[in-house]
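[1] My questions are about this predicted structure, shown below with the sequence.
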Amino acid sequence: MPIKRFILGAIAAVALLPAVHAQDMPVFYEADGAVMAGYDPVSYFLEETPVRGLPEYSVIWKGAEWHFASAENRDLFESNPRAFSPQFGGYCAYAMAQGILKSTDPMLWDMVEGRLYLTHSPEIEQLWRGDRAEYIHMAEENWPVVLYQD
């Protein structure tokens, strides 16, 4: 019986490895000390162009720092962060469809059905816009599993 318990324990430990590892992985891509390089995620929904946030209107959510242009935007975000945060942790949506993590440029963005998507470069943005629905579907299959790949 001790061997059987050992084997079952080893199997359980291996099954839990991704969960333990997930604690150390950055779920949100941060550049320049904040998600979206400090741009206010709420501004993508309320303004015609993204607005840079300020550190004095920041909040920590999901272990990442988020900046906002105003206290009002910060409060809106805090009331429903999932509604305003970028999809796929702010990593490039097109790259996520390919199963890889890639940085993003906060000025290269797209809104699809009320959700915010960021891309890496103007060239990638053009590819992304070619078949957004398919890339979103593919990226959803890869997210968040891609965080745990070596």
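    Done, it's in.

[2] okay, CA-based contacts and neighbour counts for the rest of this
    Will do.

[3] Nearest residue to the middle of this protein?
    Note on the chain: the residue nearest the mean C-alpha position is Gly89, at 0.4 Å, using CA atoms, centre = their mean.

[4] In contact with that residue, which residues?
    27-29 (CA atoms under 8 Å, 6 or more residues apart in numbering).

[5] Serialize those residues to TSV and add fields for secondary structure, distance to Arg74 and neighbour count.
    Supplementary listing: the contacts of Gly89 in TSV, determined by DSSP: H, G, I helix; E, B strand; the rest coil; distance: CA to CA, whole Å; neighbours: other CA atoms under 10 Å:
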residue	secondary structure	distance to Arg74	neighbour count
Val27	coil	20	17
Phe28	coil	17	21
Tyr29	coil	19	21
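
[6] try this one side by side with the last:
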Amino acid sequence: MSCKRGLSRLFLVLVAIGLAAAVSRDPTGATEMKIVDPTFSVHQGHAIGGYDTVAYFTDYAAVHGDEAHAVDLDGVRFLFANAENRTQFLHDPKRYLPQFGGYSTFALSKGKLYGADPTVFDIIDGRLYLSRNERVQELWHRNPKGYISQAEENWSELSGR
């Protein structure tokens, strides 16, 4: 059983690396990366672990999406809680995509590429940022604009862009 678990983890890592390599290469920043936290995306098969990316903005909450309102965008499946959120996303997808591919912005600001928990988030200047966990979010809240700036500097190198 331990060997199977090890192989499963290795598979997830390899898939995550492959997914990260397949993301869009927009030199302007983080809004184009479609793969959102590979551990959630690969494990559950959906971007942001199946959470509705529009609901972060409209409800300021992490709301599970529904397959009935799914959208495939550039090979990534996004779920939405309702048809209205799906329509909003289709009208302007870039507006709703998590920054830095959904990786932890705080970790990225420190030069590390760590996954994030889609239930721990902030919206700053109309952009969605995810945190690894609540403790990391507390640290992030000390200087979010500074951490965003540092993360932007590190993004190109760490994301392979």
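    Noted; the coordinates are in hand. Owing to the predicted nature of the structure, the values given are computational and were not obtained by experimental measurement.

[7] what's the TM-score here?
    The TM-score (TM-score structural alignment, normalised by the length of structure 1) is 0.78; 129 aligned residues with a CA RMSD of 2.1 Å.

[8] Under the alignment, what does the residue nearest to the centre of structure 1 map to in structure 2?
    In structure 2, the position corresponding to Gly89 of structure 1 is occupied by Gly101, as judged by TM-score structural alignment.

[9] Name the residues of the lengthiest helix in structure 2 that are buried.
    Residue-count comparison of every helix in structure 2, with assignments taken from DSSP state H, identifies helix 2-21 as the longest. With burial defined by 16 or more other CA atoms under 10 Å, the residues of helix 2-21 of structure 2 counted as buried are 12, 16, 19-20.

[10] circling back: lining up the contacts of Gly89 of structure 1 with structure 2, which overlap?
    Among the contacts of Gly89 of structure 1, the ones still in contact in structure 2 (both residues aligned by TM-score structural alignment, their matches' CA atoms under 8 Å) are 27-29.

[11] any idea how far Glu141 of structure 1 lies from Glu134 of structure 1?
    From Glu141 of structure 1 across to Glu134 of structure 1, the span is 11 Å (CA to CA, to the nearest Å).

[12] so what's Thr104 of structure 1 closest to, chain neighbours aside?
    His120 (4.1 Å; CA to CA, 6 or more residues apart in numbering).

[13] Ignore what I typed, I meant Ile124 of structure 1.
    Tyr94 (7.0 Å).

[14] That neighbour contacts Ala139, doesn't it?
    Yes. When contacts are counted by CA atoms under 8 Å, Tyr94 of structure 1 is listed as touching Ala139 (7.3 Å).

[15] okay, those two: which has more neighbours?
    In this view Tyr94 of structure 1 and Ala139 are compared by other CA atoms under 10 Å, and Tyr94 has more residues nearby, 27 against 23.

[16] Please, which helix or strand holds that one?
    Secondary structure from DSSP states H and E places Tyr94 of structure 1 in helix 93-97.

[17] For that helix, which outside residues touch it?
    Residues contacting helix 93-97 of structure 1 (CA under 8 Å, 6+ apart): 87-88, 101-102, 117-119, 124-125, 127-128, 135-143, 146.

[18] still on that earlier bit, give me every residue that touches the closest residue to the residue nearest to the centre of structure 1 other than its chain neighbours.
    Distances taken as CA to CA, 6+ apart place Phe28 nearest to Gly89 of structure 1, at 4.1 Å, with adjacent residues excluded. For Phe28 of structure 1, the residues meeting the contact criterion (CA under 8 Å, 6+ apart) are 35, 62, 64, 88-91.
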